[in-house]
Every structure is written in C-alpha cells, then in structure tokens.
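Visitor: model this:
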Amino acid sequence: VISRYYPECQGATKPGSRQQYAAFLQAVSERTARLLAHWQAVGFCHGVMNTDNMSILGLTLDYGPFQFMDAFDPGHICNHSDTLGRYAFDRQPSVAWWNLHCLAQALMPLIDDAQAAEEALESYEAVFGDAFLALMRAKLGLRTPREGDAALVQQLLVLLAAGRVDWTIFWRRLSHAVGPGDFAEVRDLFIDRAGFDAWLLPYQELLAQEGRALAADLMLKTNPKFVLRNHLAEQAIAEAKLGRFDELQLLQTLLARPFDEHPGFEAHAGFPPEWASHITISCSS
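Guide: Here you go, the predicted structure:
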C-alpha cells in the first residue's frame, strides 16, 4: 500500500522501518481529515462510519444510508438504524478520528511505539480545521484568508441551524446574490432576518474588498445547484423498478455537472416535497 499509494512516506527511511509506518499512519490521517472537511462543507452524511467502511486511501466506502442534507441540522441523523446518533452529521469528524485510532492500534505491531503512533495522529484536528475553513471561505467567495473568517463562518452556521435553512439552496442563492448585491431571496430563507442582516454587514464589507464579480464566479463553481437528495433518488428508483430509466439518466446528467444551471430542470434543485421528510434509510437500504 505504501509503495503504490503513499510513496512519499518511504522518504529516506528503509522499507519496513517503524518511521515509515508512522509516516503512513499520519498520511492516512491527514487524507481522512481533508475528506471529512469536504463532507461537512457540502452537507454530506455518510450514515454508517464503521471502521470497516473507512478507506485507507481517504475515500468514501459503503453507500448505504447516505444523504445530502436538506434543512441544515448539525445533529441530523440520516441512518434510521443509528438510534443513538453515533454517526450524526456533526459527529462525523470525531468518529473518523476515533476510527483512525483503531487503525493505529492495528498498526502497532509495525510501528511498535505508542508515542510515535499518537504523534502521527496529532495533525488530524489542525488539518481538518484548516481544510474546512478554506472550503467555507471558498463557498463565501473569499479568496484572501483573514483573521475573522472562522467567526464569520460560525455565526452563519448558527443562523442556518436556528432556521433549519436548506443547505444547498442557501449557498446557491447566495452565490447568485453576491454579484448584483441583492440578498432579498437569501434573506427570505431565514426566520431570524435581523440576525441575517447583522451577519450580512461585515460579509458585504469583505465582498467589497474581494470584488463581487470574482467572488460570485468562485461561489458558482463551489456551491452546487444539484445534489442527490433523498426524494430524487426515491423517484428514480421507483421509476426504474417499473422499467423506466429516464429519471435515472436525467439525474446522471444533472449530477455529472452539478454546478451548471441546466435550464428547465429547476424542480430538481428546488425544495424537497413534504413527503421527503418521511423517507427513512438504513443499513439495509
């Protein structure tokens, strides 16, 4: 695995050395951290993050009870079988970190140094935090890192959670609003509109510094219009069971280029119907 997928871990150490295996563990840890940052930024819920469903390559395995969130709820549980919420959306980064410790235990006969194994995992939190903030900055159209970025993002997440604002629609509307500077349709998504107005003031100051056109261009390439929502998958499955595959093929087309507008298919990017909230998915889905 090291030779084929992690050659950078070989470095100056001899093949099979303890240092090489510790470097390997750190590289897997940091790939996993960046993967989880992308999950959190796009609103992806894995649903069943057992250690056997985590890839050594920092990829996603086991597409059973997965979901792209509709209304933003940090504690959302997409797996109907997860009665205790172990794999809730906001717990995904910590579960991945716990899984990496299990990997470290499995590698101990090779590393043979508990302190070296612990040190190999120390960078996970910082790598995740930096990657997540960079992704959120891009979602906001901000190219230049600034000291107050983390606070700006956190304030927004609190507002989104309080109003259970649709995650994908919010970001796409914001992407379109930035250019002309008209945030009325974004504001309408919030219950606490005064809170959104207060958040918007410093954000608009940053946009003025960045340039609205440049910010909007980055956002439209970062915030997808289309994601595989549960109700869209349910409809495509129902049609396919009847031998009709048009809906499945349409979803494949839309999701192959999720940042494009695809005029005429706004319904596939709209709010989920009421019945979608009653869809349940589990490990047997």
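
Visitor: C-alpha only now, for contacts and for neighbours.
Guide: Fine.

Visitor: if I look at V178, how far off is L218?
Guide: 11 Å (C-alpha to C-alpha, to the nearest Å).

Visitor: of these two, who's got more company?
Guide: More crowded of V178 and L218, by other C-alpha atoms under 10 Å: V178, with 22 against 18.

Visitor: dump the residue contacts of that one.
Guide: 207, 212-213, 215-216 (C-alpha atoms under 8 Å, 6 or more residues apart in numbering).

Visitor: Make a markdown table out of those residues and add distance to K241 and neighbour count.
Guide: Putting those into a markdown table (distance: C-alpha to C-alpha, whole Å; neighbours: other C-alpha atoms under 10 Å) gives the following:
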| residue | distance to K241 | neighbour count |
| --- | --- | --- |
| L207 | 48 | 21 |
| R212 | 47 | 20 |
| A213 | 45 | 15 |
| A215 | 43 | 23 |
| A216 | 41 | 23 |
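
Visitor: With secondary structure and distance to L228 as added columns, please give these in TSV.
Guide: TSV is the format used below for those (DSSP: H, G, I helix; E, B strand; the rest coil; distance: C-alpha to C-alpha, whole Å):
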residue	secondary structure	distance to L228
L207	helix	30
R212	helix	29
A213	helix	28
A215	helix	26
A216	helix	23
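
Visitor: now these as JSON lines including distance to Y21?
Guide: Formatted as JSON lines, the contacts of V178 follow (distance: C-alpha to C-alpha, whole Å):
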{"residue": "L207", "distance to Y21": "45"}
{"residue": "R212", "distance to Y21": "47"}
{"residue": "A213", "distance to Y21": "47"}
{"residue": "A215", "distance to Y21": "42"}
{"residue": "A216", "distance to Y21": "44"}
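
Visitor: Now show me the structure for the sequence below, then we'll compare the two:
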Amino acid sequence: MPFNLRGDDVCQPTPPTPLPNPYWVAFSPSVARLIDVELGVDGLPKDPAWLDVLAGNQLNAGEHTFLNPISTVYSGHQFGSWAGQLGDGRAILLGDINHLELQLKGAGRTHYSRMGDGRAVLRSSIREFLCSEAMHALGIPTSRALAIVGSKQGVRRETMETAAVCSRVAPSFIRVGHFEHFASLQNIVRLQELADLLIAEFYPECRAKKDPYLNLFKEISARNAKLVAQWQSVGFCHGVMNSDNISALGLTIDYGPFGFLDHFEIDHICNHSDHGGRYAYHRQPQIMHWNMACLASAMLPLLELDHSAEDSQNLLRSTLEEFPVIYVTEWQQIFRSKLGLQSKGDGDTGLIEHLLQAMNDSRVDFTNFFRSLSDVKKNSKPTEIFLRNEFVDRENIDQWFADYINRLQSETSSDEARKGLMDQVNPKYILRNHLAQVAIEKAQQDDFTEVERLHQILMNPFDEQEAFEHYSKPPPVDMHRIAVSCSS
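Guide: Purely as a prediction, here's the structure:
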C-alpha cells in the first residue's frame, strides 16, 4: 500500500470495532469503480459482504481481503498552538486497492483516540460524504467518499445520536502533521523515510532534482496554494485548517465544520468553535501559508543533510515566499474565468476586488451571482441589468457593471461562447448547509432518499437540472445561520 512505513512508532494494528445491524445510508458507484467493487443492478455492491466490510464487521469481500488495518500517528498545530501527538483517532486504514487507500472513519477506537470513542455520527458522516463528492464534481482536489453505513447504535455528542461509518478513498492520507510528528521527536530516519515515500509514489519528478527534499516541499506548497485559491473561488470554508488537517498531496481532507458561503461575507466564520475567527473565509490563504511554514520547519532537518543550517533555512524561506505569488496567480486566473475573461488585463485585479467588496457590503448570494453573471451582454446597459437589484449601493454597482462591460468589449469571444465557458466554471449547485440539514433530518427518520437526491444533484453542479431548480436557491431566513462545530 502507499503508506508502507511500519513500526509501532509510526502506526498501530487497528481492527475495526463491529457495528451492530448495519444498513446502507449512501453509496457512490463512481468511487466503487475506482477500487474495482463490482456493482449490482441496484448500484450497490454485488457482493453483500461489502456492507459488513464498510461497517467494520469483517475484512474480506469479493476478491479483496484486508489483512493489516492500521491507524497512524501524527502531531500538529491546532488553532495556532502546538498540540503534540495526535493521530487517527477515529480513522482506520483498511488497505490499498488500485493505489488508493480505503479508510473507515468512525469504525471504533484506535490507539490514538485518547478520550474519544472512535465513532462518527450519522449527521457528520452525511456531511462528509456529500461534500467530498461535491468538491470532486467541482473539480477541486479532494478525498472521495465511497459510502455511509449506518446503525441504531447510540453515540453521545451534544445529544444522543446514532452511529455511522463513512468510508473514504484517497491516493494517500499523509498530512503535514506526519512530518511535524517525526520532526518534533528529532527522528530524522522516519522523517526521511516519509519524504522518500512521497517522492517515490507521488512526486517522482523531485527525485532527479539537485535538492529532492527542497523540491518536495516546493511542490507540496504549490499544490496547497492552488488548492486554497480554488476554495476561495467557490466560497468554500474548511472551518478547521489545523496543520494535521492539511494534505501532503494538496487534497481537501477531513471535512468537519465546513460550509459554503450563501450571502457573501468576506470574514465569514463557518465553525462556531472558532471564536477568534482564525479560519474565517478571508484568512484561509494566510493560514494555508502558515501551515506550509510549519511543514518547512518540519522538513528543515532533511535539507540539513546536504546543506548548512543557515543555508537550509534560507532555501526554505525563499521557497516559502513563493506561496503567495502562486496563490495570487491562481486566484486571479480562476476569477478571470468566473468573469468570462480569457485574456489578462492590467485592471483585472481591481475589477475583481471591487466586485467582491460590493458583494460583501450587500451580502449578495455568492454562487447565484456568478452563475447569473453569464447573462450580461457586451451591449448591456448597467441600469438595465437585473443583478443590480441585489445591491444596496446602486450607483456603485452600476459603475462596476460599466467597467465590466467595457472590459468584456476588449475580448474577442461572443456573448454565447462566453456564457458557455462561464457556466462551466460557475456552479449552479453547491452543498448549502440548509440542504444538508434537510437531508440529515430525513435520514435521522430512516428516509435516505434526500441524501441520494442531493448526491445526484451535486455530482452535476454545472448543469441546469431544471427539475431541481429550487436546490439552487439561497436558504430561507430561518436557516441562514446553521451552526456547525468540530463535532460536525
């Protein structure tokens, strides 16, 4: 399997804890095909043993037998403070299929559960399943979700809830925290083994470079810079960007108190446990940069194998300074595409920032505004554009539309061609919190049809899907502020 480091200082054998009377809550056939799970006519696994495997009740189904389930150790910074040793507290790595790791989240206690029960609840499992698949459909790098298996077993969180296991898939779940752990112990051997594993499996181009470990850091940092730019472009807030939740492959992982923006607030905080707003929407790029600094610190001993301490620090510092440049370049390019601009213009950044400030001031719906913007024509008159009615300061937005139309007129593409391109990058459907909440409440009453319906809608976020038009609407007033926390 990709995570082939072994030893009790790295991982612990972790057989899943059986889940009584399991049943299917949700299933993703597209993910099943990635790992060669044969499907029946109902879209579920042909071999019924998969239900028990994904519940944690047995370790073989079809041609697959998982001999060595493990949980791994890592450390990290949580809300900016060093938390020391952490680890897979409720995640168990079953094994590898087609170079993809299959992991169960919520399958019982592990060696790293500390005071936790190792379980996940139905509510959080539905949110992770839907968001993982929604992000994939949006074209954003992410872990995938194979299934949710539920049970009537009780689990206490703020209240009594029922247990569920979410099975998730990724090329690797290695994270910044793995590097931090071995660096904190000054275990250079393990640190080097971890870096070598990543280079061999995922960053082979680094092997031939003069400084393989410096280039590994550079590539990880670049991937995460581009990732957070993509988050910003769809209004996604991760909610808990602790260093142990940041992927070494530049994937979105560990879905907890996430949220997509409805009404645009540049300083929106989606996690009600984040009292200081550390992980607010507008701070996500800065925090990702900070996390890359944590990674740089952890990888410093690797550079010191070939360089002096001072030179190693300078090399990493210089590379770390590339992060904001990569982020801004990616952010500008994505938002140009959202505006339908194919060429680069000197005033584009100002045009984008002016719009976002106006949207923030008037709390305009982020997703619907950009989706509707494709209807603006090169010969439109600002005062006749219906979107202006979403803004309180009409004079200000009229000026923006005038500048935007003027910019469109410098482009060579037709209105029709531009609309086609814009509708491929501006989604109509996102996982709004109120939609997830409705699906959760129905599932808690043993009705899983809304989870499946929402799953299907979100897998085609750029299509019109006229039968589901109401799923694109902003939340009703009484559902504007659905609280999510780290237990979510």
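
Visitor: Overlay them and tell me the TM-score.
Guide: With the length set by TM-score structural alignment, normalised by the length of the first structure, the two chains reach a TM-score of 0.95; 280 aligned residues with a C-alpha RMSD of 1.4 Å.

Visitor: Stretch 22-32 of the first structure corresponds to what range in the second structure?
Guide: Residues 214-224 of the second structure are matched to stretch 22-32 of the first structure when aligned by TM-score structural alignment.

Visitor: mean shift between the matching stretch and the first structure?
Guide: Taking mean C-alpha distance after the TM-score superposition for the first structure, the mean distance separating stretch 214-224 of the second structure from the aligned residues in the first structure is 0.6 Å.

Visitor: Now do the same for N368 of the second structure: its match in the first structure.
Guide: That one, N368 of the second structure, aligns with I169 by TM-score structural alignment.

Visitor: Tell me, how many residues neighbour that match?
Guide: Neighbours of I169 of the first structure under the rule other C-alpha under 10 Å: 21.

Visitor: my hunch is that it is in a strand, does that hold up?
Guide: No. Assigned with DSSP: H, G, I helix; E, B strand; the rest coil, I169 of the first structure falls outside any strand and is helix.

Visitor: That one and V227 touch, don't they?
Guide: No. With contact defined as C-alpha atoms under 8 Å, I169 of the first structure does not count as touching V227 (10.1 Å).

Visitor: out of the contacts of V178 of the first structure, who's nearest E239 of the first structure?
Guide: Checking the contacts of V178 of the first structure against E239 of the first structure by C-alpha to C-alpha gives A216 as the nearest, at 36.8 Å.

Visitor: Quick check: the counterpart of the closest one in the second structure vs M160 of the second structure, distance?
Guide: Alignment note (TM-score structural alignment): A216 of the first structure maps to K419 of the second structure. Taking C-alpha to C-alpha as the measure, K419 of the second structure falls 48 Å from M160 of the second structure.

Visitor: Also L130 of the second structure?
Guide: 23 Å.

Visitor: who has more neighbours, the two?
Guide: Of the pair L130 of the second structure and M160, L130 is the one with more neighbours under other C-alpha under 10 Å, namely 25 against 11.

Visitor: what's whatever helix or strand that one lives in packed up against?
Guide: Under the criterion of DSSP states H and E, L130 of the second structure resides in helix 122-137. Applying 3 or more C-alpha pairs under 8 Å, 6 or more residues apart in numbering; DSSP states H and E, we find helix 122-137 of the second structure packed against strand 144-156, strand 160-170, helix 433-443, helix 449-458.

Visitor: for it, the distance to its chain's centre please.
Guide: 10 Å (C-alpha atoms, centre = their mean, to the nearest Å).

Visitor: Relative to the first structure, which residues correspond to that helix?
Guide: When the first structure is aligned by TM-score structural alignment, helix 122-137 of the second structure has no counterpart there.

Visitor: now stretch 167-181 of the second structure
Guide: Mapped onto the first structure using TM-score structural alignment, stretch 167-181 of the second structure covers no residues at all.

Visitor: ok, now which ones touch the residue nearest to M54 of the first structure when sequence neighbours are not counted?
Guide: Closest residue in space to M54 of the first structure, ignoring its immediate chain neighbours: L61 at 6.0 Å, by C-alpha to C-alpha, 6 or more residues apart in numbering. By C-alpha under 8 Å, 6+ apart, the residues touching L61 of the first structure are 53-55.

Visitor: quick one: which helix or strand includes the closest residue to E210 of the first structure other than its chain neighbours?
Guide: Spatial nearest neighbour of E210 of the first structure, excluding adjacent residues (C-alpha to C-alpha, 6+ apart): L142 at 6.6 Å. Assigned by DSSP H and E, L142 of the first structure belongs to no helix or strand.

Visitor: L142 of the first structure pairs with which position in the second structure?
Guide: When the second structure is aligned by TM-score structural alignment, L142 of the first structure is paired with L341.

Visitor: Quickly note the distance from that match to W290 of the second structure.
Guide: 31 Å.

Visitor: More neighbours: which of those two?
Guide: The neighbour comparison of L341 of the second structure against W290 (other C-alpha under 10 Å) goes to L341, with 23 against 16.

Visitor: now that one: how far from L227 of the second structure?
Guide: In this view, L341 of the second structure and L227 of the second structure are 21 Å apart by C-alpha to C-alpha.
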